[in-house]
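A.B. asks: curious how this folds, go ahead:
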Amino acid sequence: MEFIAKTGDLEKLTSACLVVAVGEKGQLSAAATAIDKLAGGLISRVLKAGDIKGKYGQSLMLHGLTGIKAERVLLVGTQQCDKAIKQADFIKVARATAAAIKQAGCKDATLALLGQAVDGADDYWKARQLLQATGESNYQFNQLKSEKGPKTLPLRKVTVLTENRSQTGQAKRAAEHAQAIVSGIHTARDLGNLPGNICTPSYLATRAKNLAKKNPKLSCKVLDEKQMKALGMHSLLSVSAGSAEGAKLITMEYKGGKKGDRPIVLLGKGITFDSGGISLKPGAGMDEMKFDMCGAASVMGAMTTLCEMGLPINVVGMIASAENMPGPSATKPGDVITSMSGKTIEVLNTDAEGRLVLCDALTYAERFKPAAVVDIATLTGACIVALGHHISGLISNNDALADKLTAAGISAADQAWRLPMNDDYQKQLDSNFADIANIGGPGAGTITAGCFLARFAEKFDWAHLDIAGTAWHSGAKKGASGRPVALLSQFLLDSAA
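C.D. replies: Just a heads-up that it's a prediction; the model follows:
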């Protein structure tokens, strides 16, 4: 799909679908007013008849309007197109617009919505949200079906129409960034949606190598179990011990900045299937544990976006990948293992495995002398209890880093909420038999998981994103969401700036 920003006359515009805004009390945006005059007042009559009320996200498709070349005109409600609306409401408008375009099967669309004022948002933000929503909506995963139907959806081009040339610069930059971010989100969704018998640790390693082959600024290194054992990564290897699939530690180095600049490290949990190990999960819904590598998928997505944007920054993308199975050699509850850092860990629950792969990867990350490390993981069901499926959890040992990630999430409409971390929670991880236990009891599960990881991140600024509630959807819309690629991409954009 191609994203474009341009200015032009509405009556001369050739498009399969032209989108304009209408308000709740019969108000018309400037673009809608112009179309209304060209079409002999048709839009005004439709509003007066009550066919569309103009509320946020309502839409109505009109066909065959006279006086214009566009095949269709999509009316989208913004409730008050003569006043500024909230950012959250504009995002509703963007997503409703995207859904209506997809349902109509348009081959291209032109969005004349930049005239809508939005609190605290410029034309760049508005254009990016419109294009990103349309791009995300234009996604399908059917490559594993015997009867695939159309290989691709019909939408090929989306244009943001600027009202004047002064808007065009911001809109063009938004189009470039949205194109790259959508590419990253689709990459993450594809990886997340693949089943565990295809998307193994070895498969993730191959995908990372292929990405590096396409990008001269990117290199890839993969450690196998023999190499990890030599480094003392017994915590990570304890997770793959029961599986026939070997664990992999994947490192992608992007060198877009100056040679001496310290890199940002993005570290993703890549448990390609999580049975729970000996602490076996319930059977119902266990198929969704193929999504336990969505942290890794988001790192692959963010690295894809980074390469497409070509940011002047150094970034290391790491993936700690394993399969957690209850085989004859599997780690048992009560086992004590030694991490790469030298700290010993009592494994009280083998289903708390994500932190066991991440802790060794965090120690390995020290060699890059990072400016900051952000790990991303579908880590705890407790995060869903705390924050539901709307907002990701955030824990950090550095206020400035936490603030940057929070701000990036707000800007990207991919929010995270910071949770506390202090010594009172750390005490829950005390063990009678090792330096630390891998779980902290039933209370504050998300926080104690973060506290566990913090013990292995004492040598650098570090943040942890728990995406257990946001990485995928269940039910009729089951599938990976691609989050938090947008947040991570915005964080990298801000860091590069």
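A.B. asks: going forward, measure contacts between C-alpha atoms and count neighbours the same way
C.D. replies: OK.
A.B. asks: buried residues in the helix ranked longest in the chain?
C.D. replies: Ranked by residue count and defined by DSSP state H, the top helix of the chain is helix 165-193. For helix 165-193, the neighbour count (16 or more other Cα atoms under 10 Å) marks 167-168, 170-193 as buried.
A.B. asks: how about stretch 56-70?
C.D. replies: Per 16+ other Cα under 10 Å, stretch 56-70 contains these buried residues: 56-60, 62, 65-66, 68-70.
A.B. asks: and that stretch, end to end?
C.D. replies: One end of stretch 56-70 to the other measures 24 Å (Cα to Cα, to the nearest Å).
A.B. asks: quick one, strands of the stretch 251-400 of the chain?
C.D. replies: Applying DSSP state E, counting those that start in this stretch to the stretch 251-400 of the chain gives strands spanning 264-274, 314-324, 336-338, 344-346, 372-377, 392-396.
A.B. asks: want to put them side by side, so please do this one too:
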Amino acid sequence: MEFNVKSGNPEKQRSACVVVGVFESRKLSAMGEQLDTVSEGYLSNILRRGDLEGKLGQALLLHNVPNTLSDRVLLIGCGKERDFGDKQYRKVVAKTITTLNDTGSMEAVCFLSELNVKGRDTRWKVRQAVETAQDTLYTFEEFKSKTDSTRRPLRRLTFNVTTRKELTLGEKAIEEGIAISKGAHKARDWANLPPNVANPTYLAEQAKLLAMENEQIDCEILDESELKEMGMGAFVAVSQGSDTPAKMIILKYNGTDIEQKPIVLVGKGITFDTGGISLKPGDRMDEMKYDMGGAASVYGAFIAATEMKLPINLIAVIAAAENMPSGKAARPGDIVTSLSGKTIEILNTDAEGRLVLCDALTYVERFEPEVVIDVATLTGACIVALGSHASGLMSNHNPLAHDLLNAGELCGDRAWRLPLWDEYQEQLESNFADLANLGGKGGGAITAGCFLSHFTKKYHWAHLDIAGTAWLSGKQKGATGRPVPLLTQYLMSRSEN
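C.D. replies: Model (predicted):
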């Protein structure tokens, strides 16, 4: 889809549709009032009859509005003006996109970008509109023999800004929104793929292709035999039950002085999680293809950052494996030695994500990172704690935690911080090894983070548990692309400092 930005009057737009907002109760936005004046009260007369109250998400499509050059005018309900904030703005943009796409308006000029959103500037409004539009139109139909294609889909959307001085800002926002959307879509595609396609070998091949297409990106793949030889006993314990060998994927992007320490993103890439010998229940086990959501989001954020050519050095590490039960699989009670030298008693083979991550987190020490952020669909306990609204955040460095929380608030992909107190560490004690891979029922998301913290002593580190945010179930079943926006916003903010 094509996006543009311009500055002009609504009545002078030669377009298939012009979009303006209406607040409760039937209060036209500034651009709506301008259209109403030009059309000699046409809009206000319709509103007075009760066709649209202005409630959030309402829509009314008008044809042949007098004294205008546009074929249609779309009125979008924005709710109460005093309550109009980030969430409401995204909702009205999404409603606009679905309405335009369903009614044959193949292009439109949108004046919602001029609405006042508290604390947000033009750059934020245009970028969020682009991301919301792309997210709304996303589909995954690669494996359908017949697709429900829209006959006259929306192809071009132009955002209006108040002054010509803001055109450059708007164009920059469009570039950013397109890059972030591209990364989020790639993350959704990866996660939505069936597990018989998106296995560790497939992920490695995709990473190689990405590096071939961009001379600023280097790619290195470590095979399972190499992982074993290096001493990654925890990682290999997860993958050894599968016929598909594990891969560690390392992508490097150098966008600034090579002397600058890199930011490292580590993604859990369990391409299918049966639970291993500690087998999961059959109900909704198909959704365990999403257990590589951390890897998908790290890959997506990496793509977004390289598309924007951010002036940072960035490394993405993906720990890819399949957790399967077999005669070769790890058992509850096994003790393995991690790359760090710490021994781990495996109490439950379904607590496998922390096993691949702990070796990956030790491995990245060699990069002497500025910060390390790992992303994982790690625990069902995080869903119990936070639902699907926020990712769980744990960190050993307060400034890093604050930066991530602020990035999430800014882009609408929020996280909530959980503690890493010493009291929780006691739950990981083992009679037979240095650590157990399970801390019991209480505080499961936190004890998982505590486990990972044992392997992150040498750098500033944050952990994002995205078990509740990476995908949706039910009728809307599918990957969300989160937390690509959060990670990318963090990288953008770091690059601007």
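A.B. asks: quick one: the helices in the stretch 351-497 of structure 2?
C.D. replies: For the stretch 351-497 of structure 2, the helices defined by DSSP state H, counting those that start in this stretch cover 353-363, 380-386, 398-411, 422-425, 444-453, 484-496.
A.B. asks: average offset of the fourth one relative to structure 1?
C.D. replies: When you say that, I think you mean helix 422-425 of structure 2. Superposed on structure 1, helix 422-425 of structure 2 shows a mean distance to its aligned partners of 0.4 Å (mean Cα distance after the TM-score superposition for structure 1).
A.B. asks: and the counterpart of residue 182 of structure 1 in structure 2, how far from residue 4 of structure 2?
C.D. replies: The alignment partner of residue 182 of structure 1 in structure 2, by TM-score structural alignment, is residue 181. Here the criterion is Cα to Cα. By it, residue 181 of structure 2 lies 16 Å from residue 4 of structure 2.
A.B. asks: cool, and residue 483 of structure 2?
C.D. replies: Taking Cα to Cα, one finds residue 483 of structure 2 at 26 Å from residue 4 of structure 2.
A.B. asks: before we move on, the earlier item: just the buried residues of stretch 56-70 of structure 1 now: which is nearest residue 86 of structure 1?
C.D. replies: Set against residue 86 of structure 1, the nearest of those by Cα to Cα is residue 56 (10.8 Å).
A.B. asks: helix, strand, or coil at the aligned partner of residue 90 of structure 1 in structure 2?
C.D. replies: Under the alignment (TM-score structural alignment), residue 90 of structure 1 pairs with residue 89 in structure 2. Following DSSP: H, G, I helix; E, B strand; the rest coil, we place residue 89 of structure 2 in the helix state.
A.B. asks: was I right about residue 280 of structure 2 contacting residue 274?
C.D. replies: Yes: with contact defined as Cα atoms under 8 Å, residue 280 of structure 2 counts as touching residue 274 (5.8 Å).
A.B. asks: pull up the overlap in contacts between the two.
C.D. replies: residue 350 (Cα atoms under 8 Å, 6 or more residues apart in numbering).
A.B. asks: neighbour count winner among those two?
C.D. replies: Neighbours per residue (other Cα atoms under 10 Å) separate residue 280 of structure 2 from residue 274, with residue 274 holding more: 21 against 14.
A.B. asks: contacting residues for that one?
C.D. replies: 280, 285, 288, 323-325, 350.
A.B. asks: any idea how far it is from residue 441 of structure 2?
C.D. replies: Counting by Cα to Cα, the gap from residue 274 of structure 2 to residue 441 of structure 2 is 20 Å.
A.B. asks: burial count for residue 475 of structure 2?
C.D. replies: By other Cα under 10 Å, neighbour count at residue 475 of structure 2 equals 6.
A.B. asks: residue 155 of structure 2 now?
C.D. replies: For residue 155 of structure 2, the tally of surrounding residues (other Cα under 10 Å) stands at 14.
A.B. asks: could you measure it against residue 74 of structure 2, distance?
C.D. replies: Note on residue 155 of structure 2: its distance to residue 74 of structure 2, by Cα to Cα, is 17 Å.
A.B. asks: which stretches of the stretch 51-200 of structure 1 form helices?
C.D. replies: 87-104, 123-137, 165-193.
A.B. asks: now the last one against helix 485-496, angle please.
C.D. replies: When axes from the mean of the first three to the mean of the last three Cα atoms, to 10 degrees is applied, the directions of helix 165-193 of structure 1 and helix 485-496 differ by 130 degrees.
A.B. asks: would you mind getting the average deviation of helix 165-193 of structure 1 from structure 2?
C.D. replies: Helix 165-193 of structure 1 sits 1.1 Å off on average (mean Cα distance after the TM-score superposition for structure 1).
A.B. asks: tell me what that helix is packed against?
C.D. replies: In terms of contacts (3 or more Cα pairs under 8 Å, 6 or more residues apart in numbering; DSSP states H and E), helix 165-193 of structure 1 is packed against strand 2-7, helix 123-137, strand 157-162, helix 294-309, strand 479-480, helix 485-496.
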